[in-house]
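# Just need the structure, nothing else, for what follows:
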Amino acid sequence: MSEMFCFQCQQTAGNKGCVKVGVCGKQPSTALLQDDLVYELIRLSEAVRENGSTELSDRLVMDGLFVTLTNVNFDNESIENYINKVIRERKNIGGNKQFDVVELWKGETDIVSLRSTLLFGMKGMAAYAHHSLALGYKDKEVSNWFYKGLCEINTEHTIEEWLALIMEFGKINLKCMAMLDTANTESYGDPIPTRVNTDIKKGPFIVVSGHDLHDLEMLLEQTKGKGINIYTHGEMLPAHGYPELKKYKHLAGNFGTAWQSQQKEFENIPAPVLFTTNCLMPTRSSYEDRIYTTSVVGFEGLIHIEADENGRKDFTPLIEQALELGGYENDRSMSGINGGHILTTGFGHNTVLANAEKIVAAVKSGAIKHFFLVGGCDGAHPGRSYYTEFVKQTPMDTIVLTLACGKFRFNDLDLGEIDGLPRIMDMGQCNDAYSAIKVALALADAFECTVNELPLTLVLTWYEQKAVCILLTLLSLGIKNMYLGPTMPAFLSETVVKVLVNTYGLQPITAPEQDLDAILGRK
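Model (predicted):
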């Protein structure tokens, strides 16, 4: 067996690459199969370029890329099944020609870096397109770009051509994020500010992790009236802000903190857990018999809930196990990282912009001096304590907007209010990054300036490929002087980093005090 190579996530070994086993727990055989799946998706895309696409090929490309995203699928049999489906569909559409495929991780350093950047960005966009399609929303331009991007990955380009392609991708991803925002809000209403309890009530319950709102809705509907409480976990927290999901009274609260704490927090949990997308870690014996996967998620030995031909899923196994396990005998107190028991979410673009006049007035009066968007992925890297300390040290006349799971570092803090506006506003999942972009563009319009002239600084934390596609979209919009951490991506070569620093002012984080001094012009 060939040696694995993977450097797509922030915690890759030595910030260089995993070559023996993935830091995420991925085995070499799994990593190689995921590479094989990407190669087959490239061949499918080459065939589509010659013969045209189908609805099935569209789904296979987005789902296939999603399967290879960090912490999604560790099941070799499942990945092999995807590979076989892709090969069958390629032959079905007339792609019997065997296309030569570039070796992804070999070649001149800067070219490998740029090729990887585009590929990883596309993996992130695949997640957004997948969630949109689950709710019946699809955009042909977005679908077609997956084929284009995979074909371009298989083509030689100059550094300038690669950079142009990456910026083009960033703009397409903005369109994909806007589609997902429309899918979520038209399906479940515009999020509204909601206080979510982290304590767990006695009695049967089910925990739902990941990002898929449609899966959560189906589970809520099937557990209605059965005496089972449903708790969100990790990135599913923002679901509490959607009116059409809030109407389910047994959507009771949020279980635990960030995704990387699950092996500790799920220890002997007396309830089943459903993983709907990424954020799955290798399970432990104390709870592996109560972990379920669905959709593109996979792990050997776990029960997988398949959808029928109409997309419906039968969650009876979880429901029966929840009733059998019975939950906790007494109410259980659980707190956030900083000891808080209440999390507030639901500050989507509709809510924030409804307060635009108040926000503009507060800025003009000096009540609000600066905005920080502190968001992105969480992880186990010790440098991530930076984000907790950064938020704690933000001045009282500043607002912190946040989204994605990085917020679990500080979202249980009470930083007070400014003119009735909470100083921390949770805008949702990483899937909701479009909300932050829409708010920034609207504020720039209100102040008749560019986004880069706003009193706004983006302080981003990255872990996996959805963070990569968001960063590329922000760069494609010309947004400058962003701070990125806890480390720069291992897949960015020195030359590429230098280009991003020189062109966009992209800054690696240093220390909270030092970065705040630089941002606010303090001496």
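
# going forward, measure contacts and count neighbours with C-alpha atoms only.
Will do.

# and His57, which of the three is it?
That one is not His; residue 57 is Ser. Assigned with DSSP: H, G, I helix; E, B strand; the rest coil, Ser57 falls in the helix class.

# residues touching it, list them.
When contacts are counted by C-alpha atoms under 8 Å, 6 or more residues apart in numbering, Ser57 touches Leu44, Val86, Glu89, Arg90.

# can you check Lys171 too?
By C-alpha under 8 Å, 6+ apart, Lys171 lies in contact with Thr473, Ser476, Leu477.

# Following up with a second sequence; could you model it the same way so I can compare the two?
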Amino acid sequence: MFCYQCEQTAGGHGCTKMGVCGKQPETSDLQDLLIYLSKAISMYAWRAAELGFRKEEIDRYVVEALFTTVTNVNFDSERIVNFIKKGYNILAEARALYEKAASDQGRQPHKIEVIDSWNPPQTYEEMLAESQGIGIAARLSQLGDDVTGLQELITYGLKGMAAYADHAAILGISDPEVYKFIHEALNFLTADEGRDADALTAMALKVGEVNLRVMEMLDEANTGTYGHPEPTVVRVTPKKGKAILVSGHDLKDLAILLEQTKDKGINIYTHGEMLPCLAYPELKKYPHLAGNYGGAWQDQKKEFDEFPGAILMTTNCIQKPAETYKARIFTTGLVAWPGVTHIADKDFTPVIEAALAEEGFTEDAPEKTITIGFGRNAVMSVAPTVIDAVKAGKIRHFFLVGGCDGAKSGRNYYTEFAQKVPDDCVILTLACGKYRFNKLEFGDIGGIPRLLDIGQCNDAYSAIKIAGALAEAFDCGVNDLPLSIILSWYEQKAVCILLTLLHLGIKNMKLGPTLPAFVSPAVLNVLVENFNIAPIKTADEDLAEILG
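Predicted coordinates for the structure are as follows:
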């Protein structure tokens, strides 16, 4: 195996024996094969789309395949093998679709030798053997660090985009042009131009451009289904009673569970990236949605072990379950772990039964709360007050401090940074990186909270819209605003958001805790020269540089 798609990759270079995330080498190799298969499918699907033909099943398969390989999603080799075998049928469908599209238009279909002559491996052993010649290590040897790194930058951006597109599709929002682009980009990576550094850089920014549309789709899906998030005081300590903890990112899974647990005497708690769900009107209307328990994903082993109920993982961020809670943790959707009960049909009866069988919380903990729900709708509604405060000199600067959290050392920087932000400045935050400081007290500026929790990584669209509205109000560009972006990254959704920010021309961002292993020095120089993107230093140094 060779994997360097996440921030915590071994030695800052790449995992070669076992994933730091817990991924077995065989699972990593199977995921490489799944990505290769997705590219093969897209080579036909893109050509068919160019001729006006598409098939929903083909589009959805590729999106799910990409999402399946995001860090901390699917660790179950058997499920991946079955998904690959399904993909062989999808590949045949994509080929037939393209040939029909060409025939209907009186054209001779382009022969794709590398795929037409490919004999897809059928057995587990054959799949593992096949993966050795198509993985990242093989391309590093053939193409070098720069080209391979740029190819992976695009691939990881597409993986993040696929995650957002999948969430939107589950709620009924999709765009054929987005699927067409995903096929186009995967096909591009197989072509000669996919070995040219300039062309690769341009395609990476195109990924960012299309991902902006995907984030808009997800925003439309979430707010159209569950209402716009609204400022909400949320309990972060447990209440007496039976309990289910929901982690991941899928709002619909939570909604289904809330409906299935009505009047059953079970309190539902959010965990990790599910925290923002407590601010959606159509979710928080359930009285048994009791609050948030715990923090970010990397603390789950301790927190899940101590949680006296059942646990449901809805998407990525699962870690290897300890034996102490393995029997009461469940997965659904694309997330999976070997030996953990997977619920494919959304009948969460096993989760409910497991919760009822556990002791639950025996007493109320002392009540503690935080305030969340400052999405774009909420912030825009008070925009005149915010703008007046800036013009009056009451608010000096805005800091967007957010992104992924993780277990690797160096992330205490974000806690220290937030604590040292001057009292006349406002902090915007989103994604699970906020758990580094979201339970601290920051006070307010003339009634405006100094800490505004915009939501999860899925809500990055809100942050972009807020920045755009402020720029319009002050009649300037976003880069001219008193706004600085301090990002923490861990996995591929953070990569595609970064590409979107670069597409928008956002400059002077600071990124940490370490730079991606797949970004070579030459590629980093391009980012520095064009966007002045820089690694974080110390909180004091970065604040001094920003505030002068």
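
# Most neighbours among the contacts of Lys171 of structure 1, which one?
Thr473 (26 neighbours; other C-alpha atoms under 10 Å).

# For Leu356 of structure 2, see how far away the residue mapped onto it from structure 2 is.
Per TM-score structural alignment, the equivalent position to Thr473 of structure 1 in structure 2 is Thr500. Going from Thr500 of structure 2 to Leu356 of structure 2 by C-alpha to C-alpha, to the nearest Å gives 44 Å.

# Nearest residue to the match of Thr473 of structure 1 in space, please, no chain neighbours.
Excluding the flanking residues, the one nearest Thr500 of structure 2 by C-alpha to C-alpha, 6 or more residues apart in numbering is Gly208, at 3.6 Å.

# residue range for the helix or strand encompassing the one you found in structure 1?
Using DSSP states H and E, Gly208 of structure 2 falls within helix 197-226. Using TM-score structural alignment, helix 197-226 of structure 2 lines up with residues 159-188 of structure 1.

# before we move on, what about stretch 349-356 of structure 2?
Under the criterion TM-score structural alignment, stretch 349-356 of structure 2 matches residues 316-323.

# Run the chain-centre distance for the helix holding Gly208 of structure 2.
12 Å (C-alpha atoms, centre = their mean, to the nearest Å).

# Then stretch 44-63 of structure 2?
24 Å.

# Same check on stretch 75-86 of structure 1?
Centroid separation for stretch 75-86 of structure 1 versus its chain: 23 Å, with C-alpha atoms, centre = their mean.

# who touches it?
Counting by C-alpha under 8 Å, 6+ apart, 29-30, 33-34, 36-37, 40-41, 44, 57, 60, 64, 67, 73, 298-300 sit against stretch 75-86 of structure 1.

# Which helix or strand contains the aligned residue in structure 2 for Thr503 of structure 1?
Aligned by TM-score structural alignment, Thr503 of structure 1 pairs with Asn530 of structure 2. Using DSSP H and E, Asn530 of structure 2 sits within helix 521-531.

# for Thr371 of structure 2, same thing?
In this assignment (DSSP H and E), Thr371 of structure 2 forms part of strand 369-372.

# Strands of the stretch 351-500 of structure 2, start to end?
369-372, 397-403, 425-430, 444-445, 448-449, 451-455, 483-488 (DSSP state E, counting those that start in this stretch).

# how much space between the residue sitting nearest the centre point of structure 2 and Asp145 of structure 2?
Centroid-nearest residue in structure 2: Lys493, 3.3 Å away (criterion: C-alpha atoms, centre = their mean). As for Lys493 of structure 2, its distance to Asp145 of structure 2 is 22 Å (criterion: C-alpha to C-alpha).

# Kindly report the same for Asp32 of structure 2.
From Asp32 of structure 2 over to Asp145 of structure 2 (counting by C-alpha to C-alpha), the distance is 18 Å.

# Compare the two (neighbour count), which wins?
It is Asp32, of Asp32 of structure 2 and Asp145, that has more neighbours when counted by other C-alpha under 10 Å, with 25 against 19.
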